[in-house]
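*Asks:* sequence unknown, structure follows:
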């Protein structure tokens, strides 16, 4: 019999870590985009891709590899974007680069260079 004062068993303890949760959410978002892109490719049938896939003896393998490649690509892009944007303040939309200064305009300056009298010039 279980005592009501016992601590509950923590499932999915890794989801309590903010970085892991951020990466998991963005991986899921990339997987959704990958699934939509795969479905769109099958729907539009560019270059008769759908016909080629379903004419194969095992279309599930081709679809699985296509979907896996898109999940890796778009999941990695979403996760990388999230990690690189971690230090930026979302409320600071007016500044470029998360509060960095704008570059100052460069003005050309004339510089005189004197060469030694006995130095030979390479030709």
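*Replies:* Cool, the structure landed. This structure is a prediction, so every number in the text was calculated from the model and none was measured. Numbers count the residues shown, from 1 in each chain.
*Asks:* drop to CA atoms for contacts and neighbour counts, all remaining ones
*Replies:* OK.
*Asks:* for the nearest residue to residue 89 once chain neighbours are set aside, what are its contacts?
*Replies:* Spatial nearest neighbour of residue 89, excluding adjacent residues (Cα to Cα, 6 or more residues apart in numbering): residue 98 at 6.5 Å. Neighbour list for residue 98: 87, 88, 89, 92 [criterion: Cα atoms under 8 Å, 6 or more residues apart in numbering].
*Asks:* burial of the third one, as a residue count?
*Replies:* In other words, residue 89. Residue 89 has 11 neighbouring residues, counting by other Cα atoms under 10 Å.
*Asks:* Second structure for comparison follows:
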């Protein structure tokens, strides 16, 4: 059976990082229950339905850490982990053999006004 969705690199990247976020969220919830700050564990388990509170807490952590892991993975896609950078200063070659033209940029009027003496 072929899984065409798992063959797409972006989807695989997001799924792996979402799984890492879910694991981190689960570990954080377990650690929070273990440490019991402000008697949180006792408060949750004293309720008639502690599963609801645990589920909502885990859901919030999964959303937070899953999206943070996925977002950082997407933002790091342009970086080369070996020390170089694939993004940034490389020139997209729209026309083969084209050379960049140096252009002198002038400061805007607002910047000039702020930097003039006596302003």
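*Replies:* Structure received. In this text, all values refer to a predicted model and were calculated from it rather than measured experimentally.
*Asks:* Please enumerate the helices of structure 1.
*Replies:* 18-44, 49-55, 59-84 (DSSP state H).
*Asks:* Export these as CSV, with columns for distance to residue 110 of structure 1 and mean neighbour count.
*Replies:* Formatted as CSV, the helices of structure 1 follow (distance: least, Cα to Cα, whole Å; neighbours: other Cα atoms under 10 Å):
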stretch, distance to residue 110 of structure 1, mean neighbour count
helix 18-44, 51, 16
helix 49-55, 61, 13
helix 59-84, 40, 16
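*Asks:* Mind putting these into a markdown table with distance to residue 111 of structure 1?
*Replies:* Formatted as a markdown table, the helices of structure 1 follow (distance: least, Cα to Cα, whole Å):
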| stretch | distance to residue 111 of structure 1 |
| --- | --- |
| helix 18-44 | 51 |
| helix 49-55 | 62 |
| helix 59-84 | 40 |
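*Asks:* so which of these gets nearest residue 112 of structure 1?
*Replies:* Closest approach to residue 112 of structure 1 among those is made by helix 59-84 (43.7 Å; Cα to Cα).
*Asks:* once aligned to structure 2, how far is the closest one on average?
*Replies:* Mean deviation of helix 59-84 of structure 1 relative to structure 2 after superposition (mean Cα distance after the TM-score superposition for structure 1): 0.3 Å.
*Asks:* center of structure 1 - which residue?
*Replies:* Nearest to the mean C-alpha position of structure 1, by Cα atoms, centre = their mean, lies residue 77 at 1.8 Å.
*Asks:* So what does it match up with in structure 2?
*Replies:* Residue 77 of structure 1 maps onto residue 68 in structure 2 when the alignment is built from TM-score structural alignment.
*Asks:* residue contacts, the residue nearest to the centre of structure 1?
*Replies:* Residue 77 of structure 1 makes contacts with residue 30, as judged by Cα under 8 Å, 6+ apart.
*Asks:* Mind doing that once more with 10 Å?
*Replies:* 26, 27, 30, 71, 83 (Cα atoms under 10 Å, 6 or more residues apart in numbering).
*Asks:* now residue 49 of structure 1
*Replies:* Here residue 49 of structure 1 is in contact with 41, 42, 43, 55 (Cα under 10 Å, 6+ apart).
*Asks:* Distance-wise, check the counterpart of it in structure 2 relative to residue 55 of structure 2.
*Replies:* Matched to structure 2 by TM-score structural alignment, residue 49 of structure 1 sits across from residue 40. Distance, residue 40 of structure 2 to residue 55 of structure 2, using Cα to Cα, to the nearest Å: 14 Å.
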